[in-house]
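**Student:** quick one, structure for this:
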Amino acid sequence: MTPMRSVSTMLAALLCAATIAGPAAAGHDKSADLILYNTKVWTVDDRKPVAQAVAVRGKRIVKVGANDEVLALKGPGTRVLDLQGRLVLPGFNDSHTHFGNAAEWFFQVPLTDVNDLQLMAERIARVAARVPRGMWITGGDWATSAANAAGKNRQAGFEPLVPDLKTIDAVSPDHPLLFRRFDHVYFANSAALKLARLSPKTPDPAGGHYGRDPVTGELNGMLYGAAGEGLERQLPPMSLQQRMIGARAVAKDLNRVGITSITDIARYPDLSEEKLYPFFVERSATDMRIFQGLRKNGDLTLRVNMLVPIETEKNLVAHKIKPTAGDKWIRLGGLKAYGDSGVMYKPVAGNGLPSEWSYRFPGESAFAQEVLEADRDGYDVGVHIIGDKASHELIEWYADAIRRNPARDRRFRLIHIWHTTPEDIRRAGKLGLIADVQPYHLPREVALVGTTLDDERARSTHAWKSMIDAGIVLNLGSDMPGSYNRLHVSPYNPLDNIYFAVTRTDKTGYPAGGWHPEQKLTVEQAIRAYTLNPAWSSREDKIKGSITEGKLADIVVLSKDILTAAPTDYLKTEVLYTILNGKILDTKEEVQ
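**Tutor:** Below is the predicted model:
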């Protein structure tokens, strides 16, 4: 199949599948399929902000109001839930995810912070419980945090963990396992050694050697140099089928915390094949076939708004893939680009960023032209941006596109936007820009920079309240699963991120009172930034984002009323029901 025909078939499948997105109401029956009553409905609809009950028919919300008027729609087949005062919200919409990376991480053990045998064994056991038997489990780079701390503290004689083979075998009897240490030394369990046909008789390769028991000569699982690299090269590349296994689990994890929609960094695989990239530009972009496969198998339990690489813009045009192509389940939401790694007017010590443009960034003049042309062709653009100088440049490139191109309804995004200035916040507000921020980045950044960021710039760092006040549309999200080097794992539970946004502290309450507390969000602002604002940003606010009659029935029910509870209670709040397309989802965790 040619790339052109393949992409066209892909789009046709998306559009045709819209007809099976949900059941239609049978005949002329006006009764509801589902009623939630005796509850507190926070609608995020300013026309009717609070209600007692909600009725759903098919995939749509048909009534929002008082208990008696909603219960009037009860019929013989209606499922009725008395929620006893629980809080009902629109389904959460995570405005920034890397779903494909998370699907790959499903098979990996997080190890960068591990330099303890017991902790390593516990982490392995958790992953082994979810991964199908016989499949490889990998992980890296163990002892990274400990090595970094030892170097920072000039600790002499640092000794990284050497795993005990028997201990690791005990928690991974049904999976071959290969790990890499921070210094590129490897460890394999007995299942992996057996599968690779490695034994005490195996000679050491040139440029490496196998770790052996000094008394018995038996292999101890340690692989040095070419020995580890050689085994790693023999591992099967991750297939689409394997990614689908991880994807089903990740989707259920997101549903379990009330997420019904995501804006994901994704890619059209056929367009990728047409490109000649100088670097791994698409390394964090989800293969669109994962979402299509989930949908085909009836496992797509998220609505997906895709941001695809800006480098493929001309290919999109050539294949007549128009802005917002797709439907209510999988759609093209815009183009994504990588800007900087902390380009600041004055570099900041301690945050680990090189104060340089991303390796994927083509240069300032070239990128300004990319934004101009993408906007001219009608595509919305979102750019990963961190430093205050880089943010200034990006806002100017957006402004230039607005000045030079015909007027249209735009949705330009500032993704992450950690550091900026009060002047640029005001400029961004006047331009009607969107800020996709991840609240967890704040406590992480505070821990890194300490007191090295001067007070003037600190006041406009992660300045979420100022952004809202200036007219910027603020979205909250997770950046799931975390940093590409695995040093940071992003919490994807919206209630965690709402806590960070409202308190501006970590989960221990540090720093006391919140870091620059004048930038705290109210819980109402945080809820809107997790529901209606992301829907508006993807041009879907007419169909989702609030509990409004006629909109899609994507709803979440919480165990506590976070509108009145103390922020620390958000961290103890559970999602009782996640409703998508009018159906209550089964979010029970599966164990292999």
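
**Student:** contacts, neighbours, all on C-alpha from now
**Tutor:** Noted.

**Student:** so residue 92 versus residue 532, what's the distance?
**Tutor:** Counting by C-alpha to C-alpha, to the nearest Å, the gap from residue 92 to residue 532 is 9 Å.

**Student:** so the two - more neighbours on which side?
**Tutor:** Neighbour totals were compared for residue 92 and residue 532, and residue 92 leads with 32 against 25 (other C-alpha atoms under 10 Å).

**Student:** the more buried one is in contact with residue 258, isn't it?
**Tutor:** Yes. Using C-alpha atoms under 8 Å, residue 92 is in contact with residue 258, at 5.8 Å.

**Student:** what do those two both touch?
**Tutor:** 494, 556 (C-alpha atoms under 8 Å, 6 or more residues apart in numbering).

**Student:** could you also give me the structure for this second sequence? I'd like to compare it with the first:
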Amino acid sequence: MKLSNSIFWSSIISFLFFTSCSGPKKEAATLLIHGGPIYTVDSVQTLVEAVVTKDSIILFAGNLEEAEKYKNEQTQVIDLNGKTMTPGLIEGHGHFMGLGNAELEIDLLSTTSYQEIVDIVAEAVKKAEPGEWIIGGGWHQSKWDSIPADAVNGFQTHDLLSAVTPDNPVYLFHASGHAGFANAKAMEIAGLQVLSKEGIDKFEIEGGEVMRDKTGRPTGIFNERAQQLIYQHIPEDTPEKKAKAFDLAIKACHKNGITSFHDAGIGRGTITDFENAKKANKMNVRIYAMLSGDDKDLLNEWYEKGPFIDPSHRLTIRSVKLFCDGALGSRGAWLLEPYTDRPGHYGHETLPMEMVLETALNGLRKGFQICSHAIGDRANKEILDRYEAAFEELPNLKTNHRFRIEHAQHLHPDDIPRFAQLGVIPAMQAIHLSSDRSWAIDRLGEKRIKEGAYMWQDLLKSGIPIVNGTDVPVEPLNPIASLYASISRKTLKGTPEGGYEPEQKMTREQALRSYTLDAAYGAFEENIKGSITAGKLADFTIYNQDIMTIPEDQFLKTEIAMTIFNGDVVYKKSE
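**Tutor:** Now for the predicted structure:
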């Protein structure tokens, strides 16, 4: 009996010893990543040795020794071999289907003259059927080597283009998306009398401009809302083209390390396309979609049923996009004072401000975030005024509204602190400074540029986060270029020395947050993504070099080495 008791107690002691030493059994990991610097954007531990995931969720982030306790024979191990990892990057303002369509249409982003555009379109005509529309975009007259002698308000006229396209309607979107260039055939289809002033007046449209020469002839430039005069005649994309554009956009995101995308303004058709892609398990980027404010019927439908917050985090619809002014490049941005290079011209109010107030009130009542496009200082001021009026009218509903202003590119100094005071988030695309600053000074003059343009650091210091991005396809999707602009305030050629208004540079930590945690905050998603934290989604971006320590002049050599979405490797750069 004593021997039996002795064996019993010996077994109990051994069991307690081994269980106390080994601790609770760790959950088995599907993926373990280590071997390079891992920047978490988590304030508790900013740099870790290893990350462990189970399916689509992060289990652990910390030291490698602890991480390996989660490993079993089924765990996939990724050795970074010195490469750097961050949370998956978030494109904070872009146009998803525009990204895909840009791959299928004429790309004019790199053109440096009007003649070059004419030559490119002439080649496209050779491959097109008579009557087939030729669509392209990306041109920007302020980036050309020279402006044509017969330019009107700094823009080319259609004659050269029309001469090489007699049988094909052509429409070429400005890089900003806020103007377009039509040939004679396109204007003929639209019912515009190309050779005389008669018949044109009735086509003037509020919030836009049909640009004309001294004789009253339309030059082919359609600014802001006037674009609809041509755009409404362009045939809708076929289902086949839409599907191809969607697939190309997904691939482009993965190649650029983008795992989430704030789609700045979608209509009924795109919503259907996205829902179908999700059902077909093709939605392999997390879309945070803004309803286009141009469609009141669509908004009323969504107000009735309320926001859709996707439990699978693939397609969420809980915001509204309002287009309230134009762009600096097309002189459509709405200014408090006239354009320096076009006296008497203030830009365009492309949406009545009473509509902004009405939508802000509906957003508060129905639970929708309002995101208003504003580039000029007048537009920013007017929108802040309308937001503030809505908050005052419905004070009990303004808590955690997270209303946004998209671009917030040019601000009156008095309005800079109002963003933080009102809790309004600026979604600013840093790459616009690299592309625009060298000519934007011609539009605004030195004083307005220095006091109110691209005011990143002033806004951050006021206590409000910034959502970064590219506004693709206005700019290429490349986040490396936008991060470089954020920290250098230089063109992509590295000029000027020290950067434009260097006091407004972001630190590298601020820049990374603007593409991760702060961008997630701008979509109410900071609790599920934006940092490498246990319990969040397993979305990661891996780079060939350390973006937090490399010299600035080496930054643009950074490449995306791998993209991990939902715990799966979706892109790997070939060696």
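
**Student:** next, count neighbours for residue 445 of structure 1.
**Tutor:** Neighbours of residue 445 of structure 1 (other C-alpha under 10 Å): 16.

**Student:** counterpart of it in structure 2?
**Tutor:** Counting by TM-score structural alignment, residue 445 of structure 1 corresponds to residue 436 in structure 2.

**Student:** go on, residue 496 of structure 1?
**Tutor:** So residue 496 of structure 1 corresponds to residue 481, using TM-score structural alignment.

**Student:** how much space separates residue 293 of structure 1 from residue 242 of structure 1?
**Tutor:** With C-alpha to C-alpha as the criterion, residue 293 of structure 1 and residue 242 of structure 1 are 12 Å apart.

**Student:** those two: who's more crowded?
**Tutor:** residue 293 (17 against 14).

**Student:** the more buried one looks like it's in a helix, true?
**Tutor:** Yes. Residue 293 of structure 1 sits within a helix when classified using DSSP: H, G, I helix; E, B strand; the rest coil.

**Student:** for residue 173 of structure 2, what are its contacts?
**Tutor:** Counted by C-alpha under 8 Å, 6+ apart, residue 173 of structure 2 has contacts 135-139, 179-181.

**Student:** quick check, it in a strand?
**Tutor:** Yes. Residue 173 of structure 2 sits within a strand when classified using three-state DSSP.

**Student:** the residue nearest the centre of structure 1 and residue 570 of structure 1, how far apart?
**Tutor:** Note on structure 1: the residue nearest the mean C-alpha position is residue 97, at 2.3 Å, using C-alpha atoms, centre = their mean. Noted for residue 97 of structure 1: a distance of 22 Å to residue 570 of structure 1, by C-alpha to C-alpha.

**Student:** and residue 338 of structure 1, by the same measure?
**Tutor:** 33 Å.

**Student:** same deal with residue 416 of structure 1?
**Tutor:** Residue 416 of structure 1 is 23 Å from residue 570 of structure 1, by C-alpha to C-alpha.

**Student:** same check, this time on residue 182 of structure 1
**Tutor:** 36 Å.

**Student:** re the thing from before, need the counterpart of the residue nearest to the centre of structure 1 in structure 2.
**Tutor:** Per TM-score structural alignment, residue 97 of structure 1 is aligned with residue 94.

**Student:** the residue nearest to that match when sequence neighbours are not counted: helix or strand, and which one exactly?
**Tutor:** Distances taken as C-alpha to C-alpha, 6 or more residues apart in numbering place residue 471 nearest to residue 94 of structure 2, at 4.1 Å, with adjacent residues excluded. Assigned by DSSP states H and E, residue 471 of structure 2 falls within no helix or strand.

**Student:** can you report how many residues lie near the counterpart of residue 471 of structure 2 in structure 1?
**Tutor:** Under the alignment (TM-score structural alignment), residue 471 of structure 2 pairs with residue 479 of structure 1. The number of residues packed near residue 479 of structure 1 is 27, by other C-alpha under 10 Å.

**Student:** so residue 479 of structure 1 sits right up against residue 440, yeah?
**Tutor:** No. Counting by C-alpha under 8 Å, residue 479 of structure 1 does not reach residue 440; the two are 9.1 Å apart.
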